[in-house]
Each structure stands twice: as C-alpha cells, then as structure tokens.
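Trainee: Here's a sequence, model it:
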Amino acid sequence: MQLEPANVKPSIMRLKRARGQIDAVIRMLESGEECETAVTQLAAAAKAIDRAGYSIIATGLKQCYTQEGPEAIDTEKMEKLFLSLA
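Mentor: A predicted model of the protein is given here:
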C-alpha cells in the first residue's frame, strides 16, 4: 500500500529531527565530548526513529482500514512490522 505523503508528514519531521540528533552525536564523538551527552542524544534519536516507525505503521493500518475495510488487513504482516521495531 502506498502511503500519502501528507499523512506521514509528522513521521517525516520526526525522522529529520532524529537525523539532526545523529549528526550531533557524530560531531560530539569526533570532538571528544562527554560520553554521557553523546549517549543521551543517541537515545533520543533512537526513540524518535522508533516512534516514527510506529506512527508509519499506524497510519498505514488506518489508511488500509478506511479505504479497503477490515478484511483487507493482513494481521500476520502487521504483527511482523510491529515486531521488527521491538
């Protein structure tokens, strides 16, 4: 199923923010910053990526449900997608 870009815009913004955090972590490591600061930023980026993933799955599920009906949802596929983020 194709996702509408407008529907996943919050996920796109979250991923862009995470990209900025990862860039910041790289700069910190290259300049010899404190370990705790770098790890804190890395954890924030990881959480943002996870949330974006769950949001994308939820958006796809909602879109499929409303456009094709509940019988069109492949529950095994949905389970695999959710578990891939766990």
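
Trainee: Going by C-alpha atoms from here, please, whenever you check contacts or count neighbours.
Mentor: Fine.

Trainee: mind listing the helices for this structure?
Mentor: 9-31, 35-68, 75-85 (DSSP state H).

Trainee: Quick check: which of these is nearest to residue 3?
Mentor: helix 35-68 (6.4 Å; C-alpha to C-alpha).

Trainee: Counting by contacts, list what that closest one packs against.
Mentor: Applying 3 or more C-alpha pairs under 8 Å, 6 or more residues apart in numbering; DSSP states H and E, we find helix 35-68 packed against helix 9-31, helix 75-85.

Trainee: Out of the ones you listed, which gets nearest to residue 55?
Mentor: Smallest distance to residue 55 across the helices and strands packed on helix 35-68 (C-alpha to C-alpha): 6.5 Å, for helix 9-31.

Trainee: run this one through as well so I can compare:
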Amino acid sequence: MDYETKMKSRIKRMEGQLRGILRMMEEGQDCKDVITQLSAVRSGVDRTIGVIVSENLVRCVNEGNGDQSIMNQSIQEAVNLLVQSR
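Mentor: Sure, this is the predicted structure:
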C-alpha cells in the first residue's frame, strides 16, 4: 500500500505530541493536562487507522472487479482490522 504524504504527516504530528507529553511528564505538569494530550494522540491514532483501513478497503473492492466473494472477503478483513485495533 502506498501511504500518502498526509498520512505520514499525521504520524509525524502524533510523534511530536508524544515528545511534548514526555516533556510535560518530565516537568511534572498536571496529570489532567497530560491525560488530555494522551487522549488527543489516541484519537489521532484511531483516525489514522480508520483512514488506512478505509483506503485499503476501497482499493481491494475496486480490484475485486465485481466478484462478490472477493469484495466480501475484503470487507471482512477491513472489519477484522478495525476490531483488532481496539
């Protein structure tokens, strides 16, 4: 799968957030602020997973060329990936 620049930018943004969270922890900042930032990272990860799975699903269904069994298998794999990510 080819990952778009936007997708990579999402990951880099989360990486920066995690570094910021670590710095907050090292500075002894309030736990509410740390949790708020961790929740933001988790939401970002969840959204990124959704985008990757949906783009992959669209690609797989298009490659199925109308073959119902291939499309059903692709859908099931996408659902399994989403369930597994939780």
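
Trainee: What TM-score do the two superposed chains give?
Mentor: Once the chains are overlaid, their TM-score stands at 0.82 when taken by TM-score structural alignment, normalised by the length of the first structure; 82 aligned residues with a C-alpha RMSD of 1.6 Å.

Trainee: Could you export the helices of the first structure to JSON lines, including columns for mean neighbour count?
Mentor: Formatted as JSON lines, the helices of the first structure follow (neighbours: other C-alpha atoms under 10 Å):
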{"stretch": "helix 9-31", "mean neighbour count": "16"}
{"stretch": "helix 35-68", "mean neighbour count": "16"}
{"stretch": "helix 75-85", "mean neighbour count": "11"}
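
Trainee: Let me have these in CSV, adding distance to residue 3 of the first structure as columns.
Mentor: Below are the helices of the first structure laid out as CSV (distance: least, C-alpha to C-alpha, whole Å):
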stretch, distance to residue 3 of the first structure
helix 9-31, 10
helix 35-68, 6
helix 75-85, 15
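
Trainee: Quick check: which of the helices and strands packed on helix 35-68 of the first structure is nearest to residue 37 of the first structure?
Mentor: That would be, of these and by C-alpha to C-alpha, helix 9-31, which comes in at 8.2 Å.

Trainee: From the contact counts, what lies against the closest one?
Mentor: Applying 3+ C-alpha pairs under 8 Å, 6+ apart, we find helix 9-31 of the first structure packed against helix 35-68.

Trainee: residues in the second structure aligned with the helix it packs on?
Mentor: Using TM-score structural alignment, helix 35-68 of the first structure lines up with residues 31-64 of the second structure.

Trainee: Quick one: map residue 2 of the second structure onto the first structure.
Mentor: Under TM-score structural alignment, residue 2 of the second structure pairs with residue 4 in the first structure.

Trainee: ok, how many other residues are close to its match?
Mentor: 11 (other C-alpha atoms under 10 Å).

Trainee: so how far is residue 26 of the first structure from it?
Mentor: 32 Å (C-alpha to C-alpha, to the nearest Å).

Trainee: between the helices and strands packed on helix 35-68 of the first structure, which gets nearest to residue 63 of the first structure?
Mentor: Closest approach to residue 63 of the first structure among these (C-alpha to C-alpha): helix 75-85, 13.1 Å.
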